[in-house]
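>>> Please find the sequence and the predicted model below.
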Amino acid sequence: MNRHETEKKALEQTAIDIFMELYNLNHEQPLKLVRQQEKPDALLEDAEQNRVGLEVTHLFYDEEEARLMMARSELPKPGTEVLDRFIHVINDRVRSKEEKFKDYSHEQPCMLLIRNVSLLFGMSDVLGRKHKLALPRGQFTQVWLLSRDFTPDWLLINLNEIEGK
């Protein structure tokens, strides 16, 4: 495994760990990780041995922000006019994952986890533009957004269940 693949797997594992911690705090049926894999990225199981796949994607505002974040640079907060572009990035990522889903194992249902690692936009920014989100229909059983909101704490929301859609 090369350095890029190792870093990608580590990012996925961190996202899965945070997701499961928050999910299990807020749901009666806790999930556990069966294994990390490819297509989808993880296989999870509840106490009744019902299995579900979890596809993970990481979201940056753009490639420049991704490079800056990896270098741990300070990023200025952009004007609100670029928030719509960020929502467009989310929509493109969801559509891309939905298209790739066709090649996945369909032995069990699959959820999509979008981990927002943008330092420019937080959960409140995304929810403030929720009417512009274009979520997949029918491919993923649930679409989860894992994001901070300019605090150290991670927040988790099922985008399929937000009001005002």
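Thanks, I have the structure now. Just so you know, these numbers come straight off a predicted model, no measurement behind them.
>>> Please make it C-alpha for all contacts and neighbour counts, starting now.
Noted.
>>> mind checking which helix or strand the most centrally placed residue in the chain is in?
Residue closest to the average C-alpha location in the chain (CA atoms, centre = their mean): I114, at 1.1 Å. Here I114 sits within strand 110-116, counting by DSSP states H and E.
>>> And that strand, how far out from the chain middle?
When distances are taken as CA atoms, centre = their mean, to the nearest Å, strand 110-116 is centred 3 Å away from the chain's centroid.
>>> Comparison target below:
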Amino acid sequence: MLRYNREKHDLERAAAAIFIGIYNQNHTPKLRLLYQRERPDAVLQIQDPLQRQLGMEITHLFYDSEEAKRLLGRSKNHAHSQELIELLVKELNYRIQIKEAKISTYATEYPIALLIRNASPSFGMSDILREKHLLYKPQGKFTHVWFLSRDGTNEWLLKDLNRL
């Protein structure tokens, strides 16, 4: 369990760092990671005169559990079935709904955003955007629902699903 918690912490830290880098290139005021914790996963500081805080719940999107195991080095199975974008979108929708239910149990004095990092190498940002009509509409529990994904290159892209 300790290895899993360390790995989860490292994945969340990496996602937060990628997010902050892209966000700060395109927005002001800038953000910085204040600290990591469990509920929410990270707390960011808004670099303005008020030094406000923003909570961030972080999740990673994999096509399925077998892909997650394979990418995290826990599976010796290198073969995989043909993947369908509709199934990845279904998993994305499920992740948003699970996080919305979880956020209702948090007691924080600051707003919370959701960051979804697409870890699946099979589909990228353009694939998700092409299927935006299938996306679950977030219910306003998060200030933003950020989607972080590659799109056939090593460059990360960032979209707010609330604004699609």
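Arrived safely, thanks for sending. Quick caveat: nothing in here was measured; it's all calculated off a predicted structure.
>>> Return the residue of structure 2 aligned against the residue nearest to the centre of structure 1.
Under the alignment (TM-score structural alignment), I114 of structure 1 pairs with I116 of structure 2.
>>> Do I have it right that its match meets T59?
Yes: counting by CA atoms under 8 Å, T59 is a contact partner of I116 of structure 2 at 5.0 Å.
>>> Check which helices and strands the strand ranked longest in structure 2 is in contact with.
With secondary structure taken from DSSP state E, structure 2 has its longest strand at strand 53-61. Strand 53-61 of structure 2 sits against helix 2-26, strand 42-46, helix 85-103, strand 112-118, with contacts defined as 3 or more CA pairs under 8 Å, 6 or more residues apart in numbering; DSSP states H and E.
>>> Columns distance to H78 of structure 2 on top of the ones you listed, output as CSV?
Shown next, in CSV, are these (distance: least, CA to CA, whole Å):
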stretch, distance to H78 of structure 2
helix 2-26, 21
strand 42-46, 33
helix 85-103, 19
strand 112-118, 20
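>>> Let me know which of the ones you listed is tucked in deepest.
Across these, averaging neighbours per residue (mean count of other CA atoms under 10 Å) puts strand 112-118 on top, at a mean of 24.
>>> any idea how far I162 of structure 1 is from the equivalent of M56 of structure 2 over in structure 1?
Counting by TM-score structural alignment, M56 of structure 2 corresponds to L54 in structure 1. Shown here: L54 of structure 1 relative to I162 of structure 1, a distance of 20 Å by CA to CA, to the nearest Å.
>>> got the contact list for P29 of structure 2?
Under the criterion of CA atoms under 8 Å, 6 or more residues apart in numbering, the neighbours of P29 of structure 2 are 46-48.
>>> Tell me which of these you also see in structure 1.
Retained in structure 1: 46-47, out of the contacts of P29 of structure 2 (criterion both residues aligned by TM-score structural alignment, their matches' CA atoms under 8 Å).
>>> of all the contacts of P29 of structure 2, which comes closest to I112 of structure 2?
I46 (12.5 Å; CA to CA).
>>> sec struct for the residue of structure 1 most remote from its centre, please.
What lies farthest from the middle of structure 1 is E48; by CA atoms, centre = their mean that is 25.1 Å. When classified by DSSP: H, G, I helix; E, B strand; the rest coil, E48 of structure 1 comes out as coil.
>>> Quick check: it vs I87 of structure 1, distance?
E48 of structure 1 sits 37 Å away from I87 of structure 1, going by CA to CA.
>>> unless I'm mixing things up, the residue nearest to the centre of structure 1 is touching L59, no?
Yes: contact status for I114 of structure 1 versus L59: in contact at 6.8 Å, counting by CA under 8 Å.
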